[in-house]
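1. requesting a structural model of the entry that follows:
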Amino acid sequence: MTTRTPQGVATAVTGGSAEPLRGLLQDALLAGDEYAAAGVLFTALDEGLTVEQALLDVIGPVQAEVGLGWAANRLTVAQEHVATAVNDRIIAALAHRSPPPRAARGRITVACVEGEWHALPARLLAETLRLRGWRVDFLGAQAPTPHLIAHLHQSGPDLVALSSSIPTRLPTAHAAITACQAAGVPVLAGGAAFGTDGRYARLLGADGWAPDARAAAELAAGGPAVPPAVPHEPVEDLPHLADQEYTLVSRGRTRLVRETVDGLADRVPALRAYTERQRERTAEDIAHIVDFLATALYVDDDELFTGFLTWTAGILDARGVPARSLAPALELLGEPLRDFPRATRLLRRGGAALATA
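-> Alright, predicted model coming up:
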């Protein structure tokens, strides 16, 4: 078990920088020491750190660093899961360090898009909004759209904050956005899935976008106004979907993955010696490529697909897997999609991005 000295925390707080606290918290998380991790933040609160600062300047950045550590193969999946679970418990404890507001300034529903399991960013937003006086309904991870809409009809919130970290959830997010607006509730979108500049939030018709929890809270409080919801159909936002390429690729996902994995065994002889588990992992990797290809077709954005491929190449490299194995996979995917102009363009540009990565 790790140990922490209050003096070290006090020095970090009085120094005016959250960075030393992040280091202390991350060390405790990676050691799996929940009590030491909580002690770091509770001592910091006693020394003058606010709960909002603890949430957004310490826990949030540390969680992001944990994710980067997993991507770089410095941390195992188990370590990442333990760190996330401990952070989640600490957030719950911090939520009761501040008294509830005497009168709520309004009501906001915070939810993750259906299929989105990364709930911690949305949890940080929910707690920040509560600290600022809002009544918050936090629906957590993976909120199915029909249940979200039923909740809106029952609770009548002023705003819905939708969170998504994975771009492949964008089609589902689009359906949720339009459904919420049809129910008369404006939507504020946030999370990595919507792009670092919010381009996909705007493309999908969200009423507002925020890059982080503080910006979202300020937007909700009356910064740049969130306009009233305007009901509309998804096809009105994305007329390019009329070519049916997205629909055909997403519906043909299982076949595309199977044929690509079978074809790779002929092009990459080493795959023939793979164990059943290795073949399953290969199929999972191909499935991710198909999912991102379909999503890029949905939003008609080459950068979404090429960015995913170069990121994947880095992940494979960190795990000692030759990234060059992605190139024949793209070629094989292109064969049954040769009559799909946009898909062909994406695969070609993806191959070019890999060649220069």
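2. can we go C-alpha only for contacts and neighbour counts from here?
-> Noted.
3. next SSE downstream of the longest helix along the chain?
-> With secondary structure taken from DSSP state H, the chain has its longest helix at helix 276-299. On the C-terminal side of helix 276-299, the closest following helix or strand by DSSP states H and E is helix 302-318.
4. any buried residues in that following helix, and which?
-> 302, 304-306, 308-310, 312-316, 318 (16 or more other CA atoms under 10 Å).
5. let's see this one next to it:
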Amino acid sequence: MTPPPRPHPDAVPLGPAREHLWSAVRQGDERRAAAVVLDALESSGDAETVLLDLIAPVQERVGTEWAANRLTVAQEHTATAIHERVMAVLAHQPGLRDETPSGPRVTVACVDGEWHALPARLLAEVLRLRGWRVDFLGAHVPTPHLIAHLHQTGPRAVALSSSIPTHLPTAHTAITACQAAGVPVIAGGAAFGPGGRYARSLGADGWAPDARGAAAVLERGLDRPGPRGVHQTVDDLPHLADQEYTIVAETTHQLVKQTLADLEDRFEPLRGYTERQRRHTAEDLAHIVEYLATSLYVADEELFTRFILWTADILTARRVPARSLDPALDLLALQLKDFPRACRTLAHAREALGDRTPLPKTPGPGKPA
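-> Just a heads-up that it's a prediction; the model follows:
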């Protein structure tokens, strides 16, 4: 199936439209956001360009501004919801797509536990514009339900989306199950790492960095997987035989509880925290342990280090001392002293944290650790 020619993204100047859309979603003005998008559609004549070169970059800016503490969580959620509704308005404009598509069938879904559905929605709308018959299952799709759907519909391929790396073990399960059902999988989303490195290590049949790239991969075609016998996780990831991932994942609660207790002796400000601040600190420690476990799952120390450096920047932007991460990592290492891969991963992150150049503090209300 050959897609119709489309204007190059730079053929229509979208810079002013991006600023107008950003202003609208930042202020929670859905009506104005829809007007900006529809005006851009009229100017460009191409809905795919509007989706991928107007809405997508503005949504990316929403995430960047939240990380820098220039948007609240409520504003970030509002902006995302506006983009989802504006995309629905755009998708139903007359004449944009065939209402009875005859192209191949594809399933687009987020892995179990993944609630960031907008990237998958962008791909679904692009594929519909290109004539595919799309089953968009949305966020947080349990793998058994996904497999049941595949047996009922028999799509040419499954596009699995995940933005959060801690969902990689679940993504691996979904990829393996889809392939066992005879359906190839293309993976996408930030969870799969730079260059899609984890998509390959987890056995996906394809990967793409964005919706335009994913559509191109699907149009070229993915080979259907052959019959598979009993398939174990360690068949793809033999390092899991050491059980470090399993033990860390299963003892997350105990690791967090002990680290929080020990941290009071190492990090004096914690002793004066309110109950709310202690709760936030426990949540942050839980995220650290979850990312450590995921790093052990894919055997990549850089995954954990990237998360720790990102967390340090988030804390700095919220006027919380990032130096609190160092004793937390040290205390985890003491608890995991008999786990060599975990200790190496923690040491690598501590070294990178020590070499980090702190970001300037961002004015604004602080978020407790």
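6. which one of the buried residues of helix 302-318 of the first structure is nearest Ala175 of the first structure?
-> Of all the buried residues of helix 302-318 of the first structure, Ala175 of the first structure sits closest to Leu304, with 19.3 Å by CA to CA.
7. which residue, other than its chain neighbours, is closest to the closest one?
-> Nearest residue to Leu304 of the first structure, sequence neighbours excluded (CA to CA, 6 or more residues apart in numbering): Ala296, at 5.8 Å.
8. and if you look at Leu297 of the first structure?
-> The shortest distance from Leu297 of the first structure to any non-neighbouring residue, by CA to CA, 6+ apart, is to Tyr246 (5.4 Å).
9. secondary structure class for the spatially most central residue of the second structure?
-> Centroid-nearest residue in the second structure, with CA atoms, centre = their mean: Ser163, separated by 0.7 Å. When classified by DSSP: H, G, I helix; E, B strand; the rest coil, Ser163 of the second structure comes out as coil.
10. against the first structure, where does stretch 14-31 of the second structure fall?
-> Under TM-score structural alignment, the match for stretch 14-31 of the second structure in the first structure covers residues 18-35.
11. list the buried residues in the matching stretch.
-> 18-22, 24-35.
12. with stretch 40-53 of the second structure instead?
-> Neighbour-count burial for stretch 40-53 of the second structure [16+ other CA under 10 Å]: 40-41, 44-53.
13. now do the end-to-end distance for that stretch.
-> Using CA to CA, to the nearest Å, the span of stretch 40-53 of the second structure from its first residue to its last is 10 Å.
14. re the thing from before, in the first structure, what sits opposite the residue nearest to the centre of the second structure in the alignment?
-> So, by TM-score structural alignment, Ser163 of the second structure is matched to Ser165.
15. where along the stretch 201-350 of the second structure do the helices fall?
-> 211-220, 233-236, 244-250, 252-266, 275-298, 301-317, 325-335, 340-355 (DSSP state H, counting those that start in this stretch).
16. give me whichever of those is most buried.
-> Of the helices of the stretch 201-350 of the second structure, the one with the most neighbours on average (mean count of other CA atoms under 10 Å) is helix 301-317, at a mean of 20.
17. residues in the first structure matched by it, start to end?
-> With TM-score structural alignment as the criterion, helix 301-317 of the second structure aligns to 302-318.
18. OK, contacts around Leu54 of the second structure?
-> 14, 17-18, 37 (CA atoms under 8 Å, 6 or more residues apart in numbering).
19. for those residues, which ones persist in the first structure?
-> Retained in the first structure by both residues aligned by TM-score structural alignment, their matches' CA atoms under 8 Å are the following of those: 14, 17-18.
20. so which of these sit within helices?
-> 17-18.
21. mind putting the kept ones among the contacts of Leu54 of the second structure in CSV, distance to Gly182 of the second structure included?
-> What follows is these, written out as CSV (distance: CA to CA, whole Å):
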residue, distance to Gly182 of the second structure
Leu14, 41
Ala17, 43
Arg18, 41
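22. closest to Gly103 of the second structure out of the kept ones among the contacts of Leu54 of the second structure?
-> Proximity of those to Gly103 of the second structure (CA to CA) peaks at Leu14, which lies at 30.2 Å.
23. how close does the residue nearest to the closest one when sequence neighbours are not counted get to Asp39 of the second structure?
-> In this structure, Leu14 of the second structure finds its nearest non-sequential neighbour in Leu54, 6.6 Å apart by CA to CA, 6+ apart. Taking CA to CA as the measure, Leu54 of the second structure falls 11 Å from Asp39 of the second structure.
24. any idea how far the helix or strand hosting Ala56 of the second structure is from the chain center?
-> Element membership for Ala56 of the second structure, per DSSP H and E: helix 56-67. The chain centroid and the centroid of helix 56-67 of the second structure are separated by 13 Å, computed with CA atoms, centre = their mean, to the nearest Å.
25. now that helix and helix 301-317, what's the angle there?
-> 70 degrees (axes from the mean of the first three to the mean of the last three CA atoms, to 10 degrees).
26. so helix 56-67 of the second structure matches what in the first structure?
-> Taking TM-score structural alignment, helix 56-67 of the second structure hits residues 60-71 over in the first structure.
27. mean deviation of that stretch from the second structure?
-> Superposing on the second structure and averaging over aligned pairs (mean CA distance after the TM-score superposition for the first structure), stretch 60-71 of the first structure comes out at 0.3 Å.
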